[in-house]
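Peer 1: this is a predicted model, with the sequence first.
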Amino acid sequence: MEANWQREGMTNPMSRPEIVRYAAFTHDPAGGNPAGVVLDASGLDAEAMLAGAAEVGYSETAFVTDSAEGSRRFRVRYFSPLTEVAFCGHATVALAVALAERFGPGEIVLDTPAGEVPVVTRIDDNGAVSATLTSVPTRSRPALAAELEAALKALNWVTGDLDPALPPHVAFGGNDHLILAAGSRERLADLEYDFNSLAEVMRRHDWTTIDLVWRESPDHFHARNPFPVGGVVEDPATGAAAAAFGGYLRTLGLVPRGAKITIRQGEDMGRPSDLRIDVDPQDTRTRVTGQAVRIG
């Protein structure tokens, strides 16, 4: 694996791409979701990027594979330690903040395997950098009975654990996520699932994460995101799932126009994360906002 990363997948084997590390959706390097960022991966093939992501060991690493000189448009690919994914929200925020620190804040456009994702970065008076991404168009549909049964079994949940006011859905915000709403904060906190069984269910249905949520109020949710298909037990912040969740709420008619909704994630892992989503009932895209900070 190291040989692929350092030699076989590189057009210039003498130069090793720099990997920078950021914690996304937090202002604290010890919180949020860590992501790797490679700002120049033009010399890497897919095998080398996968090996690099495995070496980094985070749930996702973003690789900039192409950019036009003088342009603020970048082509990006995302890899977990086990596979490539079409879109990753927290790595997008990390990448955008890394670019803002080097080239200044403003608007950039990312060409991802899921589609075009505009991002706006800002620096506040204290020097903190935040990014707002606009997702690809979202959609959401009720989960099928067989899908729900298999997921609940692997999670060691039962239907009585769910909030009947928030029905199970499969929602898309760049990739698909099964959304299950817990009936209590205690149910959300008690997460012990069958890693291999849940990974098999997710691969069968092509789900990137399971988005487990609990509604504290109409505009404040708590979330947890198992990610066994990426080789990770749980994500402490999942921007792609947050984008899909915005589409879910819009589909169910649970947001007023221009609603700003906060999602607290990672708390049960000791890596608290804060995500904000802006949902417009007339717009299928979700805007996801968060800070990111350099690790080390």
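Peer 2: Now that the structure is in, tell me what you want to look at.
Peer 1: could you use CA atoms for every contact and neighbour count after this?
Peer 2: Noted.
Peer 1: and residue 245, that one's in a helix?
Peer 2: Yes: under DSSP: H, G, I helix; E, B strand; the rest coil, residue 245 falls within a helix.
Peer 1: helices of the stretch 51-200 of the chain, residue ranges please.
Peer 2: 89-103, 145-155, 185-189, 195-205 (DSSP state H, counting those that start in this stretch).
Peer 1: closest to residue 46 out of these?
Peer 2: With Cα to Cα as the criterion, residue 46 lies closest to helix 89-103 of the helices of the stretch 51-200 of the chain, at 17.2 Å.
Peer 1: before we go on, here's another structure to hold up against the first:
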Amino acid sequence: MTPKEYTDTEKRIKRYMKENKINKVLNIQLESTYDLHDVTVHIWNVKTNKGAWWIAEGYRVPMNLYPQDAFYFSVDEVYSFHLGIMQRLQKDEERSKNVLDEIPLDLEQVHEIRRKLTFAADRVHIGMEPEEMQAIGLTCREALIALGIELTKRNPILVAEKELKKADFKGIAYAFIEEYAPDQKNASLRSHARKMVDMAWSYASEIVHSSHKNFPDVKICIIMAATTVSIFENLFMKYLGFDHDPRCPECGSMSIEVYHSKTEGELIEHCTKCEFDHVIKVESIHQKGLNF
């Protein structure tokens, strides 16, 4: 370890201690270094105003702290314990090579956005440097902006009427939530969708501007962005017709068969679940979204 690397690591350790509510570091000393294949683990002895700690960190290794007083670990024991945690995390990573595979998402219709998110997910690995995490946060933010552009293509008039800028993802998203999920029956859905937009955008921005995030934080960022895209694809499907499909007024089932009535100008919606027959006027067909 070069003198500069030593100094930089000391600074990282102090920041890490502050994140763990330990603000005063009295002394930092490198106790031992272990090399295992392509992994290097450093064990540091850190004295603070809140006791003595072992800090384990290194190349492609997550940083973690262990209280010396609680576990009475020796340096070798700290290394072994930390190595076990690291290997378990790596096995989890190997089982799920791409975070997008962990959740079912409807992203097939937005290939460019999926490409961005897949690119971000492929770059996730344990032991990422802060700048790598920030780059992934930036990619997630770019994917959300790309979603806004895709939505604008679908209805440029709506965006123009509201005088929304191209990069105003949240403004565009809010407008299309109102467009795709109108009426009182969708009020709760609109609220949840807006919250998801806020979370995805603000957390991606947080990842971009923070040097203190970690492996799970970045995965969560990608999941939030991908989920937001998926939500809009499903809102779009609702808008295209699912909200207008006939539904039984008695039991709520959508298992409806439509027959001609003996009376001129009427049709019968027959529910195959509860056997209820609902008579509708022909002039209401267009409003209900029925096609013959």
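Peer 2: All right, it came through fine. All figures in this text were calculated on a predicted structure; none of them were measured in a lab.
Peer 1: what would you report as the TM-score here?
Peer 2: The TM-score (TM-score structural alignment, normalised by the length of structure 2) is 0.22; 109 aligned residues with a Cα RMSD of 6.0 Å.
Peer 1: returning to what we had before: now the helices of the stretch 51-200 of structure 1 as JSON lines including distance to residue 111 of structure 1 and mean neighbour count?
Peer 2: Formatted as JSON lines, these follow (distance: least, Cα to Cα, whole Å; neighbours: other Cα atoms under 10 Å):
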{"stretch": "helix 89-103", "distance to residue 111 of structure 1": "11", "mean neighbour count": "25"}
{"stretch": "helix 145-155", "distance to residue 111 of structure 1": "31", "mean neighbour count": "16"}
{"stretch": "helix 185-189", "distance to residue 111 of structure 1": "35", "mean neighbour count": "15"}
{"stretch": "helix 195-205", "distance to residue 111 of structure 1": "25", "mean neighbour count": "17"}
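Peer 1: now do the longest strand anywhere in structure 2: everything it contacts.
Peer 2: Criterion DSSP state E: the longest strand present in structure 2 is strand 25-36. Contacts to strand 25-36 of structure 2, defined as Cα atoms under 8 Å, 6 or more residues apart in numbering, come from residues 10, 14, 17, 40-49, 75, 79.
Peer 1: please redo it, this time with the cut-off set to 7 Å
Peer 2: 14, 40, 41, 42, 43, 44, 45, 46, 47, 48, 49 (Cα atoms under 7 Å, 6 or more residues apart in numbering).
Peer 1: ok, now stretch 45-61 of structure 2?
Peer 2: Here stretch 45-61 of structure 2 makes contact (Cα under 7 Å, 6+ apart) with 22, 24-31, 39-44, 63-69, 82, 126-128.
Peer 1: and the helices in structure 2?
Peer 2: Remark: helices assigned in structure 2 by DSSP state H are 3-19, 68-71, 75-95, 111-122, 130-154, 156-161, 169-180, 187-209, 215-240, 285-288.
Peer 1: will you turn those into a markdown table that also has mean neighbour count and distance to residue 57 of structure 2?
Peer 2: Shown next, in a markdown table, are those (neighbours: other Cα atoms under 10 Å; distance: least, Cα to Cα, whole Å):
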| stretch | mean neighbour count | distance to residue 57 of structure 2 |
| --- | --- | --- |
| helix 3-19 | 14 | 9 |
| helix 68-71 | 12 | 16 |
| helix 75-95 | 14 | 9 |
| helix 111-122 | 18 | 23 |
| helix 130-154 | 21 | 14 |
| helix 156-161 | 13 | 49 |
| helix 169-180 | 20 | 38 |
| helix 187-209 | 18 | 21 |
| helix 215-240 | 20 | 14 |
| helix 285-288 | 12 | 62 |
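Peer 1: reformat those helices as TSV; add distance to residue 54 of structure 2.
Peer 2: Formatted as TSV, the helices of structure 2 follow (distance: least, Cα to Cα, whole Å):
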stretch	distance to residue 54 of structure 2
helix 3-19	11
helix 68-71	6
helix 75-95	7
helix 111-122	32
helix 130-154	22
helix 156-161	55
helix 169-180	44
helix 187-209	27
helix 215-240	21
helix 285-288	67
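Peer 1: residue 257 of structure 2: which of the ones you listed is closest?
Peer 2: Of the helices of structure 2, nearest to residue 257 of structure 2 by Cα to Cα is helix 285-288, at 13.8 Å.
Peer 1: which of the contacts of stretch 45-61 of structure 2 are buried?
Peer 2: 25, 28, 30, 41-44, 63, 65-66, 68, 82, 126-128 (16 or more other Cα atoms under 10 Å).
Peer 1: next one: the closest residue to residue 217 of structure 2 other than its chain neighbours from residue 259 of structure 2, what distance?
Peer 2: In space, and not counting its chain neighbours, residue 217 of structure 2 is closest to residue 207: 7.9 Å by Cα to Cα, 6 or more residues apart in numbering. Distance, residue 207 of structure 2 to residue 259 of structure 2, by Cα to Cα, to the nearest Å: 57 Å.
Peer 1: kindly report the same for residue 231 of structure 2.
Peer 2: Taking Cα to Cα, one finds residue 231 of structure 2 at 35 Å from residue 259 of structure 2.
Peer 1: same question for residue 224 of structure 2.
Peer 2: Distance, residue 224 of structure 2 to residue 259 of structure 2, using Cα to Cα: 45 Å.
Peer 1: ok, residue 280 of structure 2 next?
Peer 2: Separation of residue 280 of structure 2 from residue 259 of structure 2 (Cα to Cα) stands at 10 Å.
Peer 1: joint contacts of those two?
Peer 2: Joint contacts of residue 280 of structure 2 and residue 259 (Cα under 7 Å, 6+ apart) are 267, 268.
Peer 1: the two: which is more packed in?
Peer 2: A count of neighbours by other Cα atoms under 10 Å puts residue 280 above the other of residue 280 of structure 2 and residue 259, at 16 against 13.
Peer 1: measure the more buried one to residue 42 of structure 2 for me?
Peer 2: Residue 280 of structure 2 is 76 Å from residue 42 of structure 2, by Cα to Cα.
Peer 1: also residue 135 of structure 2?
Peer 2: 26 Å.
Peer 1: residue 69 of structure 2 too?
Peer 2: 20 Å.
Peer 1: again with residue 235 of structure 2
Peer 2: Taking Cα to Cα, one finds residue 235 of structure 2 at 50 Å from residue 42 of structure 2.
Peer 1: count of neighbours near residue 251 of structure 1?
Peer 2: 17.
Peer 1: need the nearest residue in space to residue 150 of structure 1, chain neighbours excluded.
Peer 2: The shortest distance from residue 150 of structure 1 to any non-neighbouring residue, by Cα to Cα, 6+ apart, is to residue 201 (6.7 Å).
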